[in-house]
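Enquirer: just a sequence and a predicted model for now, questions to come.
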Amino acid sequence: MPAPSGFEHRVRGDEVVILHHGIRATTLHGAKAADFLARLETEDPQLLMARLTGDYRRGNERAARRHPRNQG
């Protein structure tokens, strides 16, 4: 699986906006934003942002389609 790419973040006051290819993916507030900024120092920023936005779960679409909750 290729490494995540295309993520960036912007700090606005006490919130952090995470963008994926220039489009807002999520916004973190308060303690979650502070935790994110602290974890940037020790972890891979691209992978961390992918995990927080849920964009790291590629490859499970077929399994999700067969899940009983997704049966129409």
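Expert: Cool, the structure landed.
Enquirer: from here on, contacts and neighbour counts on C-alpha atoms
Expert: Fine.
Enquirer: which residue ranges of this protein form strands?
Expert: 7-12, 15-20, 23-29 (DSSP state E).
Enquirer: and here's the other structure:
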Amino acid sequence: MSNIDKRNRLVEMPFHYQVNKDQSVFIGYEGKQVKILKGKDAEKFLKRIQDTHDEKNKQLIMAKVTGNFKRGNERKN
């Protein structure tokens, strides 16, 4: 996994997720919501998260699910 996270960004734990009562999953990056998963996608995501016990692997799963959402033009508040 060291080849995947060369800059060690996932060590900082930037991703988080929250499961809603209708089993939809909200994935956030540094406090901002970036992705919503519903239905089969949410079930698949939750199964993958529950199957891993390593926090860095959980971060990697969330990073892969959110895709390439950062383009370099985001504003800093």
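Expert: Yes, it's here. These numbers come from a predicted model, not from an experiment.
Enquirer: any chance of the strands of structure 1 in a markdown table, with mean neighbour count and distance to residue 46 of structure 1 too?
Expert: What follows is the strands of structure 1, written out as a markdown table (neighbours: other CA atoms under 10 Å; distance: least, CA to CA, whole Å):
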| stretch | mean neighbour count | distance to residue 46 of structure 1 |
| --- | --- | --- |
| strand 7-12 | 15 | 6 |
| strand 15-20 | 18 | 10 |
| strand 23-29 | 15 | 13 |
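Enquirer: so stretch 36-46 of structure 2 corresponds to what in structure 1?
Expert: Matched against structure 1 by TM-score structural alignment, stretch 36-46 of structure 2 falls on residues 27-37.
Enquirer: rewinding a little: could the strands of structure 1 be laid out in JSON lines, adding distance to residue 1 of structure 1?
Expert: Output for those, formatted as JSON lines (distance: least, CA to CA, whole Å):
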{"stretch": "strand 7-12", "distance to residue 1 of structure 1": "17"}
{"stretch": "strand 15-20", "distance to residue 1 of structure 1": "18"}
{"stretch": "strand 23-29", "distance to residue 1 of structure 1": "21"}
